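Peer 1: Sequence first, then the predicted structure, then my questions.
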Amino acid sequence: MNDVHTAEPRGSVRLAYVLDPPVTTELREGIAELWADVVNAGGAVGFVPPVTPEDTRPQLRKHLIGMAEGTTRLLVGTAERGRPVATAFFALNTHRLMRHWVWLQTVMVHPDRQGGGAGRELMAAAEAAATAIDPDITGIRLTCRGGLGLERFYAACGYREVGRVPAAIKLGDGELRDDVTMWLPLG
């Protein structure tokens, strides 16, 4: 477990960003609840609202299996009593020609924390965590759902758009969004 970064995005409650926290029942349940809260507030993290924590658990389980196998790392931002209010999962590349960069997945900040800089703080902590994972990592790649302004947010955090697949994400009948790939060079 590594303390990566602390931030005070809104109010007087500090967020502590930790890489590879112990995976407890409380952490698993907290992330499942966070995921549902983010989706239900309009967040683009793999689901369409409405969802419950139970709906998010199968996807969370995939991340946890990757963590157990050593191919996924978790960065979590916690608030009072260790409650998770921000996450980012790193998927490590196993292909020998691509081990020098990582995927950033399931990037979330609780709706109550949005709009006060917590997202930018999470992205800064993710950049620091990538270097902590391996100093030879030269970049972070992520994808986001088009049409929500996420590209502008990630660009403001230093990422640049490097690819776009039109209409690759189907939210419902007749509602298609682009799948946008963003890249942050490190070092």
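Peer 2: In hand now; what should we look at?
Peer 1: switch to C-alpha atoms for all contacts and neighbour counts from now on
Peer 2: Will do.
Peer 1: ok, E33 - contacts?
Peer 2: T52, P53 (Cα atoms under 8 Å, 6 or more residues apart in numbering).
Peer 1: is it true that it lies in a strand?
Peer 2: No - read with DSSP: H, G, I helix; E, B strand; the rest coil, E33 is helix and lies in no strand.
Peer 1: roughly how far apart are it and V162?
Peer 2: Here the criterion is Cα to Cα, to the nearest Å. By it, E33 lies 32 Å from V162.
Peer 1: Helices along this structure, start to end?
Peer 2: Taking DSSP state H, the helices of the chain run over residues 25-40, 53-69, 118-133, 150-156.
Peer 1: Alongside the first one, take a look at this:
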Amino acid sequence: MTDDSLPELARISDVHEVRPALRDQLTDCWTEVTNSGGAAGFPFPPVDHEQVAPVVDELLGSLDPRRSRLVTAAFGGVLAGWVVLRRDPHRLVEHWGTVHHLQTRPGLRGRGVGSALMRELREVARDELGLEQLHLAARGGEGLEDFYGRLGWREVGRWPGALRLAPDDTRDEVLMLLDAL
């Protein structure tokens, strides 16, 4: 028996595991998130499928079983959200990973998708990649510090005024750490 209220999670470590339908869903999700004002890598909406697709292809092409993972969440085969984890290959910092592009489809927010993705990512980091800590940078002014804080992350610094979204909209970049994997 399955619980339809919980997303189905998948771990992907190689571009060859990504079917064209998933690639299109990733692109559509990223487009929707960006166009709804989400802080997901395209700071100046609107964007369209043609702009986002090459960036998705680049991201998928960089997947490597030793250094990165894409984690997806779906309801009934429909992508609800996704996140990427990367490990730097340099020995000095190979014990930690960086979280990129956590996003959930706007119409599916409030169903625990983001939290489920981050919990799964924590397991992947610890159990599959042997990482000791995770880092991320979040756009200030979005309430993301509270979201990540509820999942055990802590703020370790800020780059004040680092992000200029418009002449009258400058935000901090918030640096966060999860070190109890």
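Peer 2: Received it, and whenever you're ready, just let me know what you need. Keep in mind that what you see is a predicted model, and the values were worked out from it rather than measured.
Peer 1: For the two chains, what TM-score is obtained?
Peer 2: The TM-score (TM-score structural alignment, normalised by the length of the second structure) is 0.88; 176 aligned residues with a Cα RMSD of 2.0 Å.
Peer 1: Enumerate every residue touching the aligned residue in the first structure for D168 of the second structure.
Peer 2: Aligned against the first structure by TM-score structural alignment, D168 of the second structure finds its counterpart in G174. Residues near G174 of the first structure by Cα under 8 Å, 6+ apart: none.
Peer 1: Can you tell me the centre-most residue of the first structure?
Peer 2: V107 (1.7 Å; Cα atoms, centre = their mean).
Peer 1: Skip the chain neighbours and tell me the closest residue to the aligned partner of that one in the second structure.
Peer 2: In the second structure, the residue equivalent to V107 of the first structure is L102, according to TM-score structural alignment. Closest residue to L102 of the second structure in three dimensions, ignoring its sequence neighbours and counting by Cα to Cα, 6 or more residues apart in numbering: V83, at 4.3 Å.
Peer 1: how close does that neighbour get to R158 of the second structure?
Peer 2: Distance from V83 of the second structure to R158 of the second structure, by Cα to Cα: 22 Å.
Peer 1: And for D48 of the second structure?
Peer 2: On the measure of Cα to Cα, D48 of the second structure and R158 of the second structure end up 31 Å apart.
Peer 1: mind checking how far stretch 4-24 of the first structure is from the chain centre?
Peer 2: Chain-centre distance of stretch 4-24 of the first structure: 14 Å, with Cα atoms, centre = their mean, to the nearest Å.
Peer 1: same deal with stretch 107-118 of the first structure?
Peer 2: Put simply, stretch 107-118 of the first structure sits 11 Å off its chain's centre (Cα atoms, centre = their mean).
Peer 1: Distance to L184 of the first structure added to the helices of the first structure, as TSV?
Peer 2: Listed next are the helices of the first structure as TSV, based on distance: least, Cα to Cα, whole Å:
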stretch	distance to L184 of the first structure
helix 25-40	24
helix 53-69	22
helix 118-133	9
helix 150-156	9
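Peer 1: wait, which of those is closest to E8 of the first structure?
Peer 2: helix 118-133 (7.7 Å; Cα to Cα).
Peer 1: Which parts of the first structure are strands?
Peer 2: Using DSSP state E, the strands found in the first structure span residues 2-7, 15-19, 72-78, 84-92, 101-109, 139-145, 160-172, 175-185.
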